[in-house]
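Enquirer: 3D, please:
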Amino acid sequence: MNRDRRPAASPDKEGFLYEPVERFGESMTSPKPWNKAALAGVELLNGRMAMMGFAAAIAGELLTGKGMVGQLAAMLHWYLG
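Expert: This is a model prediction of the structure:
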């Protein structure tokens, strides 16, 4: 089988299309027809959620006077006590 030409996805008996099986690590080095617009949207959402989590941690520190680990310890102490 030529490495540049992959077999097309074939439907199974239920009509689902599956990608052909890859060798280990192949997708990291070979071009794939990814939906780059969808991946960009997902990465944008992940970045925004991370920024919101960090801002919430800072707000919690300002309100309680304890860092993130101190807040977690206080929550566990409250929950278990």
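Enquirer: switch to C-alpha atoms for all contacts and neighbour counts from now on
Expert: OK.
Enquirer: to the chain's geometric centre, what's the distance from stretch 44-54?
Expert: Relative to its chain's centre, stretch 44-54 lies at 12 Å (Cα atoms, centre = their mean, to the nearest Å).
Enquirer: buried ones in it?
Expert: Residues of stretch 44-54 include none that count as buried (16 or more other Cα atoms under 10 Å).
Enquirer: One more sequence to fold, the one below, so I can look at both together:
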Amino acid sequence: MAPEQFQYEPVESFGRSMTSSLPWNTSALEAVERLNGRVAMLGFAAALIGEWISGHGPAGQVIALIRWYLS
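Expert: Coordinates of the predicted model:
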């Protein structure tokens, strides 16, 4: 039986390696992390507004949506 040969995809380089002597390139991640934080704040605000309008928390809103969809 012939030994299996694996062909790996090349490693994508993103910033510096954690094992290199140089520190990680954090400037490349700054805009992405800022966007993630802003989207998280928007989602949290939407959950609070939805709770204020409906009187149900986020889980209660999902359950109400499933009940409405299944009826």
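Enquirer: Now the TM-score, please.
Expert: TM-score for the superposed pair, counting by TM-score structural alignment, normalised by the length of structure 2: 0.66. Supporting figures: 57 aligned residues with a Cα RMSD of 2.4 Å.
Enquirer: Show me the longest helix that occurs in structure 2.
Expert: Determined from DSSP state H, the single longest helix within structure 2 is helix 30-54.
Enquirer: how much does it stray from structure 1?
Expert: Taken over the aligned residues, the distance from helix 30-54 of structure 2 to structure 1 averages 0.3 Å (mean Cα distance after the TM-score superposition for structure 1).
Enquirer: Touching that helix from outside, list them.
Expert: Contact partners of helix 30-54 of structure 2, identified using Cα atoms under 8 Å, 6 or more residues apart in numbering, comprise His56, Gly57, Pro58, Gln61.
Enquirer: residue range for it in structure 1?
Expert: Under TM-score structural alignment, helix 30-54 of structure 2 corresponds to residues 40-64 of structure 1.
Enquirer: host element of Trp68 of structure 2?
Expert: Trp68 of structure 2 is part of helix 58-70 when elements are defined by DSSP states H and E.
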